[in-house]
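**Q** 3D model of this:
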Amino acid sequence: MAIDLRIIEGEYLRDLLDQPQALENTLQSLDRPKELLTLAARLQRKKFQRIVLTGMGSSFHALHPLNLQLIGHGFTAIMVETSELVHYKTRFFDPKTLIVAVSQSGQSVEMLRLAEVNGKRSSVIAVTNTPDSPLGKHATAALCTHAGQEFSVSCKTYVAALMALKWLGDILCQRDARQSRRELKHAPGAVAAYLADWKDYVHQLAERLNCARHLFLVGRGASLAAVGTGALIVKESDHFHAEGMSSAAFRHGPMEMLSEETFVVVFSGDDPTRKLNHRLLADIQQEGGRAELVGETAALNCFRLADHSSSIRPILEILPIQMITLALAARVGREPGKFERATKVTTTE
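**A** Okay, here's the model as predicted:
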């Protein structure tokens, strides 16, 4: 299928191509503020009974890798959408709870409500792109990304948040800061190397997604960050039906939707469940379904990830889905990422 790339060469694409710089700027700014180290020391001394991880949209999905890291280290970590936390789970607001709140703007309506409901009962660690925002001012400690201004759909703020959250997790789990920085420093270059071939990927995907009307993104573990965020940005960018869920959940019903009009993206993911994800891919294809793998051994170039440590894999995993947003837009001749009903900052509950 012949497509014209000029329609997609707007602000959203510029934000996508700016992701390596956003990551580099964030990496250079990462520090270990005194307030954060104090909270980490209190956590080690068991002064907190639980860590509540909260956000909305892609900020919420970005918390999946941190959630697993904290649980793996022995902490009690709970992911809760902020909209649910402030209305239905308010008993979490007490001095024994450490809250990690993620918000690009730091001023969405849910973050304003969190500050109001919490008062000063729980200590709050903010991860935000806007340090002087209401969330930044309310927080006990903050890590700031340096992604710059973003046009609409979360992309460079999302990958920068993933980097900051990995840094935060390493601080809370008392990993060596030099090792953390060594791992994270590979992210800007790896993202730049992938994005160098974006035009080829868009053409490849525009052809591959022919006749697709339903898109499913499935994975396990830390890949749930890309699964959730990917489905969200496809809907936002392209007004195209997309669902994100665990690979296991896909077997519990959605398998019935396999057809020529359904396309499934399976994330290979980390070692513990990689074989299970590959088996799902094989089962879908055996049933005549359309599916492709995202990972280091993917068949398609656009879905193949460079072989790096698990520290930066969540950052790399979102890139092929960003290419899908461009391809879907190019297929129908619309500018991707241009909001018609939504706004960059959600101000209504």
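
**Q** CA atoms for contacts and neighbours, from now on please.
**A** Will do.

**Q** Okay, strands next: where are they in the protein?
**A** For the chain, the strands defined by DSSP state E cover 50-55, 77-81, 97-103, 123-128, 141-144, 214-219, 242-246, 262-267, 290-294.

**Q** what's the closest of those strands to G337?
**A** strand 242-246 (15.1 Å; Cα to Cα).

**Q** And that closest one, what does it pack against?
**A** Packed against strand 242-246, as judged by 3 or more Cα pairs under 8 Å, 6 or more residues apart in numbering; DSSP states H and E, are the following elements: strand 214-219, helix 224-238.

**Q** if we go to 10 Å?
**A** strand 214-219, helix 224-238, strand 262-267 (3 or more Cα pairs under 10 Å, 6 or more residues apart in numbering; DSSP states H and E).

**Q** what inclination does that strand have with respect to strand 262-267?
**A** Orientation check (axes from the mean of the first three to the mean of the last three Cα atoms, to 10 degrees): strand 242-246 against strand 262-267 gives 40 degrees.

**Q** want to try JSON lines for the strands of the chain, with distance to L16 and mean neighbour count as columns?
**A** Output for the strands of the chain, formatted as JSON lines (distance: least, Cα to Cα, whole Å; neighbours: other Cα atoms under 10 Å):
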{"stretch": "strand 50-55", "distance to L16": "22", "mean neighbour count": "23"}
{"stretch": "strand 77-81", "distance to L16": "26", "mean neighbour count": "18"}
{"stretch": "strand 97-103", "distance to L16": "19", "mean neighbour count": "25"}
{"stretch": "strand 123-128", "distance to L16": "19", "mean neighbour count": "26"}
{"stretch": "strand 141-144", "distance to L16": "20", "mean neighbour count": "23"}
{"stretch": "strand 214-219", "distance to L16": "20", "mean neighbour count": "24"}
{"stretch": "strand 242-246", "distance to L16": "20", "mean neighbour count": "20"}
{"stretch": "strand 262-267", "distance to L16": "20", "mean neighbour count": "24"}
{"stretch": "strand 290-294", "distance to L16": "19", "mean neighbour count": "22"}
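
**Q** Could you also give me the structure for this second sequence? I'd like to compare it with the first:
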Amino acid sequence: MSRLHAETAEQPAAVARLLERVVPNLSTLRRELWRDDVSSIVLVARGSSDNAARYAQYLFGIEHRLPVALATPSLGSIYGVEPDFRQALVVAVSQSGQSPDVVGVLDAARRQGRPALAITNDPDSPLADAATCVLELGAGPERSVAATKTYTTSLTALALVAVAGLDTGRRRERLADLGLLPDVLETVLGLDTGAAAAGLSEVEHLLVAGRGLNYATAFEAALKIRELSGVVAEAFSPPDLLHGPIGAVSSGAAALLIAPSEPSLAGVAALAAPLRERGARLAVLSADASLLAVADVPLRLPREPADWLTPVTTIVPAQRLASALAADRGRDLDAPEGLTKVTRTR
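**A** I've put the predicted structure just below:
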């Protein structure tokens, strides 16, 4: 078994350990992060962690009704400009905690006296050193280049941060939802993606669409497919796709719709007809029977969590699809050509 397959299979246990360790300490997390003067949230990350941050953009906005922004680390690392983080909660996500530009943003927030959270798998990293508060993923070593368990634990960690800031009643409801995550992850791991990979075997370009909370899933699925299999996969939200890029879709094109059971489902499902009209081969990852019925390549989600947690579980079949595509093409699952596990951007 490849390291990638082993690490993918470890995700239910990794999420369960994170929940067991962090949930009893949510009051401390609330006290350290959710100060009374917090009126905005700034997220900083790169790569897969940046996709996890896209999830948090929607989740924090939904749960806390605050403006949420993705930081631009190049402001500091290239232009020498330090943003004013007044009244902001600043959250950095990085599995390695090594990227200097991400560290620089968090360090600036800490120096300005703001709550600066590091979510990382390495509590001894430079990112952790720059933080006022560290939330360790505790996923264990992840040696395959493609992130799997550090991605799903990062999503779960961000969900825990959001829940920590809620009032007692809502927190209790959300914690009940979180408690089911490991079992749902175990179920979706059993989804066979081999037939879907065979159905996409000739694809060289793939459009991946997702919206809302699962806009993040579309980006992470596209990244996994691209880095593992070499297929040129590109992520879009349905509105952005319809505002011009769909013009490049014609016969021979292929699309993957990420459509779990959450409020964005209808917007993603509406893409099926225009994509089919243009001759695209359609793969669908969903539990919705009517949408799966129009797919050339259906991937039926066997079980789903509460809608706000669907990104944590929906990405797992996409990870497995990416690895199946890569295996079919004879690619090295653990060390894709030209890539390294830790990327230090400046």
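
**Q** where does the TM-score land?
**A** Remark: TM-score between the superposed chains equals 0.88 [TM-score structural alignment, normalised by the length of the second structure]; 335 aligned residues with a Cα RMSD of 2.4 Å.

**Q** ok so, going back, now the helices and strands packed on strand 242-246 of the first structure in TSV, with distance to R334 of the first structure?
**A** Written out in TSV, the entries for those read as follows (distance: least, Cα to Cα, whole Å):
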stretch	distance to R334 of the first structure
strand 214-219	18
helix 224-238	8
strand 262-267	21
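
**Q** so which of these gets nearest P20 of the first structure?
**A** helix 224-238 (17.5 Å).

**Q** so the closest one matches what in the second structure?
**A** Aligned using TM-score structural alignment, helix 224-238 of the first structure spans residues 215-229 in the second structure.

**Q** and that stretch, how far out from the chain's middle?
**A** 9 Å (Cα atoms, centre = their mean, to the nearest Å).

**Q** and if you look at stretch 171-178 of the first structure?
**A** 22 Å.

**Q** Give the equivalent position in the second structure for A327 of the first structure.
**A** By TM-score structural alignment, A327 of the first structure lines up with A324.

**Q** quick one: which of the helices and strands packed on strand 242-246 of the first structure is nearest S108 of the first structure?
**A** Nearest of these to S108 of the first structure, taken as Cα to Cα: helix 224-238 at 17.1 Å.

**Q** wouldn't S58 of the first structure be in contact with Y158 here?
**A** Yes. Counting by Cα atoms under 10 Å, S58 of the first structure touches Y158, with 6.7 Å between them.

**Q** Pull the contacting residues for the counterpart of V264 of the first structure in the second structure.
**A** Aligned by TM-score structural alignment, V264 of the first structure pairs with A255 of the second structure. For A255 of the second structure, the contact set (Cα atoms under 10 Å, 6 or more residues apart in numbering) comprises 200, 203, 205-209, 233-235, 249, 271-272, 275-276, 280-284, 297.

**Q** Also D197 of the first structure?
**A** N301, C302.

**Q** excluding its backbone neighbours, what's nearest the match of V264 of the first structure?
**A** Of all residues not flanking A255 of the second structure in the chain, L207 sits nearest, at 4.5 Å (Cα to Cα, 6 or more residues apart in numbering).

**Q** In this structure that neighbour contacts A233, no?
**A** Yes. Counting by Cα under 10 Å, L207 of the second structure touches A233, with 5.8 Å between them.

**Q** shared neighbours of the two, anything?
**A** Contact criterion Cα under 10 Å, 6+ apart; residues shared by L207 of the second structure and A233: A218, A222, A254, A255, L256.

**Q** Could you measure from the counterpart of E173 of the second structure in the first structure over to A299 of the first structure?
**A** The alignment partner of E173 of the second structure in the first structure, by TM-score structural alignment, is Q179. Relative to A299 of the first structure, Q179 of the first structure is positioned 32 Å away (Cα to Cα, to the nearest Å).
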